[in-house]
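Visitor: Give me coordinates for this.
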Amino acid sequence: MRRLVERVESAGGNQDVTIDSILHALGERSFAPLLLVVSVLLVTPVGAVPGAPTIGAVIIALIGLQLLLGRQQLWLPLVLLKRKVSGQKLTRTMRYLEPVAQTIDKLVHPRLPRLVRAPFPRIVGVASVLIALAMPPLEIVPMANAFTALTVALFALALTARDGLLVVIAFLAAAGVAYIVVGGLL
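Guide: You can find the predicted model right below:
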């Protein structure tokens, strides 16, 4: 996790950073790491910016669909690749996340490998798409998207770290998100 934070931070600086720049910093086959970065950004104060959860949800849904389809390389539309994030805010956020990443690295490690091999990445793709569909309407509910984004982050972290136990925890969190969404709509 710490290396991931460092790679994203290297894409930052004083200038605005495009999603494309972040993607290149993560590498070509970066489904789970990009999903993790987008969802973690939505958990931070960046996610409180009006419209950010909806943009994040579109990116999460696109990545989830590609996981579902079993694509080998990530594709995002040019309009999203050219979308800019403040380089200073990105760098500050990544520096804020460094100690969190160090703690996560101590807790998360490869275990229950069967739960991170096929077909589970595709199932994670379905869960990510469903959660992303819930995010735009929840934008009006304070802090609701922090929970939805955190659930996606757990799935992405599980795939990135190859931690099957975290997949189980993420599915439990997804059940909680479903409860929040259904409760919020009724």
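
Visitor: Please count neighbours and contacts with C-alpha atoms only from this point.
Guide: OK.

Visitor: Okay, helices next: where are they in the protein?
Guide: Per DSSP state H, the chain carries helices over the ranges 2-11, 19-26, 31-43, 52-69, 78-81, 87-107, 120-138, 144-161, 164-185.

Visitor: so which of those helices comes closest to P113?
Guide: helix 164-185 (5.7 Å; C-alpha to C-alpha).

Visitor: Enumerate the positions of that closest one that are buried.
Guide: 164-168, 170-171, 173-174, 177-178, 180-181 (16 or more other C-alpha atoms under 10 Å).

Visitor: another one to check against the first:
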Amino acid sequence: MATPPSDRAHHVRDVIDQLDDLTDRDRIFVSDVVDAFGTTAFLPVMMVPALLVVSPLSGIPLFSSVCGITIAIIASQLFLHRPRLWLPGFMRRRNVSGSRMHEAIGKIRKLANWIDRHSRDRLRFLTKQPGRQIAYGACMMSGFAMPFLEIVPFSSSLMGFAVLCIVAGLLAVDGLFVLIGLSIIGLAATIPFFVWTGLMAGSGA
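Guide: Model prediction:
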């Protein structure tokens, strides 16, 4: 299935700038973000929670969980080839301070610029079917895992960065970034195992 034109028109800096345009409001709702990008712009909308979960906002309790569930819902609809994005009402009503969002965007702008500067047409087969389905599935699993990873410092941010790499790679038709994201997810999947092993070793001492 072809990527909607509205997805192909965005890169990381474009998403950052468009999101920053909303920060003059007292509160920014998830519904505001969806309205700003459009209900067919699945990838740019999914990039927003991925960006935010690697920002200082991830320190807010349960923020990473909300971002992860949002990523999972969007990725699952991409996986199922839905023509338009749907989010449940309780999620569309989630919000964050505009000033806090603006501050967070400022801190991740360099990362966005770096990704755009280094992305190019490579490993195109990973950005086409069935590679795209694998990428969507990986983003979906990463999103669902984030609520369980909040107890492990930085692990949710690592998953968010992986999703960010995958989405940036799909938008820029750069399979190398998709591969990097998939590799990070594979690495992050081992974190709970090592944490559990460490806890068991500690309790047995």
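
Visitor: TM-score for this pair?
Guide: Once superposed, the chains reach a TM-score of 0.92 (TM-score structural alignment, normalised by the length of structure 1), with 186 aligned residues with a C-alpha RMSD of 1.6 Å.

Visitor: ok now do the corresponding residue of structure 1 for V54 of structure 2, which residues does it touch?
Guide: Using TM-score structural alignment, the partner of V54 of structure 2 in structure 1 is V43. Shown in contact with V43 of structure 1 (C-alpha atoms under 8 Å, 6 or more residues apart in numbering): N145, A146, F147, A149, L150.

Visitor: which one of those is nearest L76 of structure 1?
Guide: If you rank the contacts of V43 of structure 1 by distance to L76 of structure 1 using C-alpha to C-alpha, A149 comes first, at 19.1 Å.

Visitor: Contact partners for that closest one?
Guide: Going by C-alpha under 8 Å, 6+ apart, the list of residues near A149 of structure 1 reads S39, V40, L42, V43.

Visitor: The first one against N145, yeah?
Guide: No - proximity of S39 of structure 1 to N145 does not meet the contact threshold set by C-alpha atoms under 8 Å, at 9.6 Å.

Visitor: most centrally placed residue in structure 2?
Guide: The centroid of structure 2 falls nearest to A50 when counting by C-alpha atoms, centre = their mean (2.4 Å).

Visitor: tell me, how many neighbours does P119 of structure 1 end up with?
Guide: 12 (other C-alpha atoms under 10 Å).

Visitor: if I line the two up, what does it land on in structure 2?
Guide: P119 of structure 1 maps onto P130 in structure 2, by TM-score structural alignment.

Visitor: what does I180 of structure 1 give?
Guide: With the correspondence set by TM-score structural alignment, I180 of structure 1 lines up against I191 in structure 2.

Visitor: Quickly note the distance from its match to M200 of structure 2.
Guide: 14 Å (C-alpha to C-alpha, to the nearest Å).

Visitor: any idea how far the equivalent of R120 of structure 2 over in structure 1 is from L157 of structure 1?
Guide: Under the alignment (TM-score structural alignment), R120 of structure 2 maps onto H109 of structure 1. Going from H109 of structure 1 to L157 of structure 1 by C-alpha to C-alpha gives 10 Å.

Visitor: So these two - more neighbours on which side?
Guide: Taking other C-alpha under 10 Å, H109 of structure 1 and L157 do not tie; L157 has more neighbours (24 against 17).

Visitor: give me every residue that touches the closest residue to the more buried one other than its chain neighbours.
Guide: Leaving aside its sequence neighbours, L157 of structure 1 sits nearest to L36 (C-alpha to C-alpha, 6 or more residues apart in numbering; 6.2 Å). Each residue near L36 of structure 1 by C-alpha under 8 Å, 6+ apart is listed here: V152, A153, L154, A156, L157.

Visitor: Show the contacting residues for the first one.
Guide: Think V152 of structure 1. L35, L36, S39, S128, I131, A170.

Visitor: wait, doesn't the last one sit right on F155?
Guide: This means A170 of structure 1. Yes - taking contacts as C-alpha under 8 Å, A170 of structure 1 lies within contact range of F155: 5.5 Å.

Visitor: re the thing from before, just give the closest residue to the match of I180 of structure 1, not the sequence neighbours.
Guide: I191 of structure 2 sits nearest to S155 (C-alpha to C-alpha, 6+ apart), 7.7 Å away.

Visitor: mind checking what the one you found lines up with in structure 1?
Guide: With TM-score structural alignment as the criterion, the equivalent of S155 of structure 2 in structure 1 is A144.

Visitor: Let me know whether that match touches P137 as I believe.
Guide: No - taking contacts as C-alpha under 8 Å, A144 of structure 1 lies outside contact range of P137: 9.9 Å.

Visitor: how close does A104 of structure 2 sit to G59 of structure 2?
Guide: 11 Å.

Visitor: and those two? which has more neighbours close in?
Guide: Between A104 of structure 2 and G59, counting by other C-alpha under 10 Å, A104 is the more crowded of the two (20 against 15).

Visitor: give the contact list for the aligned partner of the more buried one in structure 1.
Guide: Structural alignment (TM-score structural alignment) places A104 of structure 2 against T93 in structure 1. Applying C-alpha under 8 Å, 6+ apart, we find T93 of structure 1 in contact with L41, T44.

Visitor: T93 of structure 1 and G47 of structure 1: what is the separation?
Guide: Plainly put, T93 of structure 1 is 12 Å away from G47 of structure 1 if you go by C-alpha to C-alpha.
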